[in-house]
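# kindly return the folded structure for what I paste below:
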Amino acid sequence: MKLLQRLEAAHLNGLSVALGVAATHIVVGGLFGETAGLAAVGGAVCASLTDVPNPPQRVLPRVLPAAFAAAVVTALVGVTDGSLALTLAVVAVVSFLSLMTLAWGLRAGPLSFSPVLAMVFAMAWDRTTGATSPWAHALWVGLGGCVYAGWARAAAVVLRHRLRELALAAALRATAVRVRSRAQRIALAVGADEARIRASIADDVMLADALQAARDQVFAARRSPRSRKQTDLVLGLIELRDLLLASRLDTELLGQDFPARQWRAALADTLRHLADVLAALADAVAYGAPLPEVSAEAWRAQLAARLADICAPDGDSRTHLVSALASRLGHMLDDVGAMVARQALRDDIDSPWTPEKLAPFVSPEGWPLAALKPHLTLQSSVMRHALRSALALSLAYWLGAALPWAAHPFWLMLSVAVVLRGNLEQTIARRNNRIIGTVQGCLLVLLLAHVHWVPLLSLCFIAAVGVAHAYVNRRYRVAATAATLMALLQPLMLAPGSDPFIGERLADTVIGAGLAWLFSFVLPSWERAAVPRLATQLRGALARHAANMLRWMPSPEEQLAQRLSRQQAYTALAALAAAAQRTRVEPESVRLPDAQIEGALSHGYRLMALLGAVQHQVQRRNARLDAAKAETALPLARKACVDVLNGEPMTGTDPAEIPDGDAGAWPEHLGQQDLTPWLLRRLRLCRHEAREFVAALDRLPAPRPPSPR
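Next up, the predicted model:
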């Protein structure tokens, strides 16, 4: 039981898939015979690709389309068997239509591969059992997919509580990692490469993914005392991320002299302690460990005492800046303390967060046909990838049929399918891991070739199914090793002691990986082409976020709009950051320049941090603000920021504040009751960063006309 408790969500999902495939084989084989059982296994494996950790209500809408597609493709392959021309046509059409499903986004990734895998299984059918008609074969495949769908739905119900706990724990650990990373940067304990904005953004993207996974699991849960606690914890982590982002502001103004290094060390050590508490809270959520002991007041006192012991020159104005930074850190300490206290409460607390309010923050679901329309053009990266894949897989099958070892041409096609991705970065990574994983899998098969006991080989096959599923998006090299076992164990299960075709498998993998890499340059979709679209989306998202955040005492409805626009802005920033990461392996002639892309990202994240800092000050420190001045300044700043982000002439700016010459100075903070000067400074900086951000986007290179080949 303790071993099961230590399994991560991906491991539990892989174990569930392996058991589901085995159960499908047992049920269908027991009712309709071994031939039907083997065919049903193919349908179950194809359907299982879309069975990822999800709330129960999301399982069937994802798994059943994959089962249906597998049955249809199986029938098409069966009726065209024996004709190379017709088979090539089926390969091209199925590949194209499968990859066009990526128009629905990342959630369609598993679905896009399911028909291709079904095509491979159907082509291999006559070489394994071959004792049924194409229509009967398709029927058994469809039945296997449906049986597996029922298993997947039942497993999701059984595992729902555990998956929510693991998603929460993963989000807590990702936040702890981000807090430690921020502490390292404050303490100047990172190298030059790690100090760059791109490395920091990579951490932010990992945290955003973990938070979204937690939202999808927790916000979709039925309302109960347990789910309300979990919802409060997720919402607390989201607020903590905003505070952490705001903690970037002004730290560079501390400098690097001796007092500055001592101040930095004190702030960084407090952040590390906070990260330790988050990690302990993750263990409490995931494994039932005791809750950590937390006292925000004690933390504050320790930090204040340490800062007071630092000797700074008389009249050093940085003491006011240090006081402001310590105050921001105090808000983070309060929030973490509140999270721990909320988990310790046994009484149920009414929450204003109804399922209707939480629904907009959950990842979109469904397959609306309207999503395909924008991609019915050669300018679309989805369309170009679908055409590229159709050409590559068709050529791979034809070449496989023409090679001297033409017994398994679909192996070459499968190698191309799993390696060729929508961008060059992922294709290169898949190419290398596919080759290494195949070699590792072949070595394992050499050992298993001496095993003649079919039940043991079957057990290894089922285990390989689960491992491949668990690691396909985490460590593809492990998944490729397991996939090789799956492919080469099938003939051994049918004929123990036979030739496992290891040499052919290795050759097909190397040739297929090379073909996939070469086809990355056919109808390429370089990141430069996506920049105008990403820039427009990002400017619009930040304009909406600025319009929502720069408000005095927002109502509950306005606070909900703030959270939603914040999520959209983070998503848009992450999309540009991902493009910046992918472009690094592209040919130099089309690569996005590092300096310009990092400049745009830096100003974008800084603007997000400032908007968050303004709203935190309005909501947490309103008693220390001059309401009349704040209510006058906020609409002016809001109008100015929205105008510049929308590409309009800046209006709404207080003439007395042009040209923001003092935007980099900081007001007094230590011992000051009125913090309005800090609010006004942040509003000036918001306008400044909005202008700089738009200018940085304008400096990005324009896309070149797409190459026709």
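# contacts, neighbours, all on C-alpha from now
Will do.
# nearest the middle, which residue of this protein would you pick?
D209 (4.0 Å; CA atoms, centre = their mean).
# how far away is that one from L4?
Using CA to CA, to the nearest Å, D209 is found at 24 Å from L4.
# swap in V642?
Distance from V642 to L4, by CA to CA: 51 Å.
# now do E356
Distance from E356 to L4, by CA to CA: 34 Å.
# and if you look at H137?
37 Å.
# ditto for L211
The value you get for L211 to L4, if CA to CA is used, is 24 Å.
# between the two, which is the more surrounded one?
L211 (23 against 9; other CA atoms under 10 Å).
# find the residue closest to that one in space, skipping its chain neighbours.
Spatial nearest neighbour of L211, chain neighbours left out: A171 (5.4 Å); criterion: CA to CA, 6 or more residues apart in numbering.
# burial measure for the one you found, as a count.
Burial of A171 is recorded as 28 neighbouring residues (other CA under 10 Å).
# surely F361 meets R215?
Yes - assessed by CA atoms under 8 Å, F361 is found in contact with R215 at 7.0 Å.
# for those two, indicate the residue with more neighbours.
In this view F361 and R215 are compared by other CA under 10 Å, and R215 has more residues nearby, 25 against 16.
# contacting residues for that one?
V234, F361, V362 (CA atoms under 8 Å, 6 or more residues apart in numbering).
# out of those residues, list just those in helices.
Under the assignment DSSP state H, those contribute V234 to helices.
# got the contacts of R215 as TSV, with distance to R566 columns?
What follows is the contacts of R215, written out as TSV (distance: CA to CA, whole Å):
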residue	distance to R566
V234	15
F361	10
V362	14
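# and this one, so I can compare the two:
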Amino acid sequence: MHYVLAPRTLFFSHYFYTGLRIATGVVGLTGLTYHFADLPTAMAVAIGALCTSLMDLPSPLRHKFNEMLAGVLTCSLVALLVGLCSPVQWLLRTVIVLVSFLASMMTVYGRKAMPLQFVALFVMMLSSGAAATPLQALRHGALFFAGGAGYMTYAMAVVWLLRRRLKQQVLAEALYELASYTCIKAGCYDMANFLPAQMEKLVRQQSALAVRQQASRDLVLRGKPKADEAVLVQVHYAMFDLYELVLSTHTDYALLRQHFAGGPVLPLLGDLIGKAARDIESVAYAMTRNRPSHPVIDYRDELRALDAALRALPPADSEDANARAVLRATFNKIRDMIAMIARLHGASAAPRGTLPMAAGADLTPFLTQQRYSIGILLSHLRWTSPTFRFALRVAMAISVGLLSAGWLPYKSHGYWTALTIAVILKPNFSMTRQRRTDRLVGTLIGCILTAAILYVVHAPAVLIGFLFVATAAGPTFLSIKYRYTAIAASMQSLLLIGLTMPHGGGAIEERLLDTVLGTLIATFFSYVLPSWEYQNLPCLVDAVASANRKYVDAAADLLLGRAIDDFHYRINRKRFMDSLGNLSAALGRMLDEPAAQQRAPAELNRFTVQNYLLMAHMAALRLLLLRYPENMPRAEVEAALADAFAKVRSNLGTAPAQDTVPDDGRTVRIAAWRGWAPLQRRLHLLQQDAAQLALSGAAIDSALGRDVHRPASKTAST
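From the prediction side, this is the model:
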């Protein structure tokens, strides 16, 4: 369950703060306007404020200003244009098609442009409801702009005042995701969990974690931190160090299960990592409450029990020796992870002023950049572009929705049908399918709840209170549980009708019928000019392959001492994680599409898991060398690493290279170094998984019908 869905954590999250901020701004601005003007004026201002509030998302201040200003200007222009064209039906329909198409083309700029697309469509629908004279259109556009600009000013002021609080909450969300990731790791030691399925869950969670970590980077590391933000930077860096350690705890789970099933060892390992997940969660919870965190979880009983269980194991034969070594290495890493969590607690309570990064370090490559070039949009004005086809699909569906609303046996509000289409119809089939269900169920529940409220409550002040709650709930759950947002949106609309038209009977039934009609139209058009996920898979697989090669090269440079610091390693690891997350997300969306449109799901699952394992091995190698610095035979270690990396790059690594170092005393030095055996085991696993990655890459090429002119045992991925 997402942490926001628990009441204990909901009220400290940035989702709740955003919902509360939006409700206060929209309802407060509406009430203020109504105090000085009439109801129609207040409603026009309210629409401007409401539309602008949909752009009020957690972002760096400069990005937020740009996004909200774009929303105010674009939507004011749309409101004015549609209002001026409303008296001429053929012109109005032409503008509706054009605006629908252009607004949907804006999704080419990525996830941040999705709210702007919806807001533009929302404004267009509301403004097309009734014919207006040019003077009325100008007045409505001016009031809309005033409402939008007023809300933007209010929101920017509040976010500026609470900017440290927002950074805390976004950083805490990344910690919550890290806790969930660690909890899934604990499940790998549970024999009741099917290991391949558990690994797939781990990869999916790693993708979600990467998104939250990027949001934390964008807020915490952008610009020069203030003195009171030094703690946030410290926690952020400690979080990433802990993440790399948790990542490195990947081991040969199948070997451990084979040799220690039924005994106390595996449950104790799972319990320890499960406790670590709850410990990380306690840091996140303390941060959302603006408090330093302190260790509250005691690991001593499990550590003593596991240590005793290890000593009680019978003498190992040659077959069990490797499993024992893997088990002890895992135990050591878990203890390191517990120590790192203690450091995370300490970072949250550290004194101000100390920043764990080099002065003047250029962090730009780690941060999300805004790029809204007109050339990007123009380059997608082609038939093969998924965005272009989506824009055509939306324009046709909304046009049909507005036309068909006029055929209903009651005075329909066509904008509600079109709004349902805009909510449901998304660039990919998977999201469209989910939104369709949530919209139907949410509207039904919202209508029932509103009917009960309007039947029992008649006092305007109480109804305004319910309206405030609905207005706050909508944005709170928008990206977490859209069904709740659909419930809130239905209640918000119907409560407004109840307040402004107390005798507007039939509104609830009409909204239900309009929603059903919009759902049917959106469902039909989701199959028109489709862009199925499998069509994008070759590009995504190639992107992972390219990022993989660069990450391996960066890791080799770092481990072999050819890099001055770990900057290039970290940036290439980030890019590798991002590309792997994109592929994993596309795979998840494809599995929601019709079976006839799915390609190579098993091979892609295997490919993503093997890439994840490669990243885990690299992290483990790095920490292994840091763990055993004493008596390290540098020349022999570098020779073993170079040999392994060469084999990984050429996809020939199926077994570790044998030690061929002449016995001139160096063999003695190797034997004296405690890290040699763990290094050999890790390099063996690395080469095994690289070979498996080669096979899975070749299987994907075969399943997708790609002729890449390479042997079946090779892939570009490594």
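# TM-score for these two?
The TM-score (TM-score structural alignment, normalised by the length of structure 1) is 0.88; 685 aligned residues with a CA RMSD of 3.2 Å.
# ok, back up a step: what's the match for the residue nearest to the centre of structure 1 in structure 2?
Counting by TM-score structural alignment, D209 of structure 1 lines up with V211 in structure 2.
# and the one helix or strand that match maps to, which residues are buried?
If you go by DSSP states H and E, V211 of structure 2 is part of helix 195-220. Buried residues in helix 195-220 of structure 2, counted by 16 or more other CA atoms under 10 Å: 195, 198-220.
# and if you look at stretch 142-162 of structure 2?
Buried, per 16+ other CA under 10 Å, within stretch 142-162 of structure 2: 142-152, 154-156, 159.
# K185 of structure 2 -> structure 1?
In structure 1, K185 of structure 2 lands on R182 (TM-score structural alignment).
# neighbours of that match, how many?
Neighbours of R182 of structure 1 (other CA under 10 Å): 21.
# need the contact list for it.
By CA under 8 Å, 6+ apart, the neighbours of R182 of structure 1 are L244, A268, L271.
# which ones among those are found in helices?
Per DSSP H, these map to helices at L244, A268, L271.
# and L378 of structure 1, how far from N54 of structure 1?
For L378 of structure 1, the distance to N54 of structure 1 equals 34 Å [CA to CA].
# more crowded one of these two?
N54 (21 against 14).
# tell me the secondary structure at the equivalent of that one over in structure 2.
Alignment note (TM-score structural alignment): N54 of structure 1 maps to S59 of structure 2. Under DSSP: H, G, I helix; E, B strand; the rest coil, S59 of structure 2 falls in the coil class.
# S59 of structure 2 contacts L219, correct?
Yes - judged on CA under 8 Å, S59 of structure 2 makes contact with L219 at a distance of 7.0 Å.
# now do the buried residues in the helix or strand that contains P678 of structure 2.
Assigned by DSSP H and E, P678 of structure 2 falls within helix 676-703. Across helix 676-703 of structure 2, burial judged by 16+ other CA under 10 Å covers 676, 678-701.
# just checking, what packs against it?
helix 318-348, helix 601-627, helix 634-650 (3 or more CA pairs under 8 Å, 6 or more residues apart in numbering; DSSP states H and E).
# ok now the first one, how far from the chain's centre?
Mean C-alpha position of helix 318-348 of structure 2 versus that of the full chain (CA atoms, centre = their mean, to the nearest Å) differs by 29 Å.
# buried residues in it?
Per 16+ other CA under 10 Å, helix 318-348 of structure 2 contains these buried residues: 322-324, 326-327, 329-331, 333-338, 340-348.
# ditto for stretch 104-124 of structure 1
Buried residues in stretch 104-124 of structure 1 (16+ other CA under 10 Å): 104, 107-124.
# what lines up against F12 of structure 2 once you look at structure 1?
Match for F12 of structure 2 (TM-score structural alignment): L7.
# nope, L29 of structure 2 is what I was after
So L29 of structure 2 corresponds to T24, using TM-score structural alignment.
# and the closest residue to P365 of structure 2 other than its chain neighbours, helix, strand or coil?
Counting by CA to CA, 6+ apart, I571 is the residue found nearest to P365 of structure 2 once chain neighbours are left out, at 7.0 Å. The three-state assignment at I571 of structure 2 reads helix, by three-state DSSP.
# I571 of structure 2: how many residues sit nearby?
Around I571 of structure 2 there are 16 residues (other CA under 10 Å).
# surely it meets F366?
Yes - I571 of structure 2 is in contact with F366 according to CA under 8 Å; the separation is 6.7 Å.
# any shared contact partners between these two?
Among the neighbours of I571 of structure 2, none is also in contact with F366 (CA under 8 Å, 6+ apart).
# what sits against the counterpart of T471 of structure 2 in structure 1?
Counting by TM-score structural alignment, T471 of structure 2 corresponds to V465 in structure 1. Counting by CA under 8 Å, 6+ apart, V465 of structure 1 touches G14, V17, A18, V45, A482, A483, M486.
# in the stretch 151-300 of structure 1, which spans are helices?
192-195, 197-218, 225-246, 258-287, 296-308 (DSSP state H, counting those that start in this stretch).
# quick one: closest of these to V585 of structure 1.
Nearest to V585 of structure 1 among the helices of the stretch 151-300 of structure 1 is helix 197-218; the distance by CA to CA comes to 15.0 Å.
# quick revisit: what separates the helix holding V211 of structure 2 from the chain centre, distance-wise?
The answer for helix 195-220 of structure 2 is 8 Å, by CA atoms, centre = their mean.
# could you do stretch 346-358 of structure 1 as well?
Put simply, stretch 346-358 of structure 1 sits 27 Å off its chain's centre (CA atoms, centre = their mean).
# which parts of it are buried?
Residues of stretch 346-358 of structure 1 classed as buried: W353, L358 (neighbour count, 16+ other CA under 10 Å).
# what's in contact with that stretch?
F219, A220, R223, P225, R228, L560.
# for these, pick the one with the most neighbours.
Among those, F219 has the most neighbours (other CA under 10 Å), with 26 neighbours.
# residues in contact with the equivalent of that one over in structure 2?
With TM-score structural alignment defining the correspondence, F219 of structure 1 maps onto L221 in structure 2. L221 of structure 2 is in contact with V233, L363, L367, counting by CA under 8 Å, 6+ apart.
# fine by me, we can end here.
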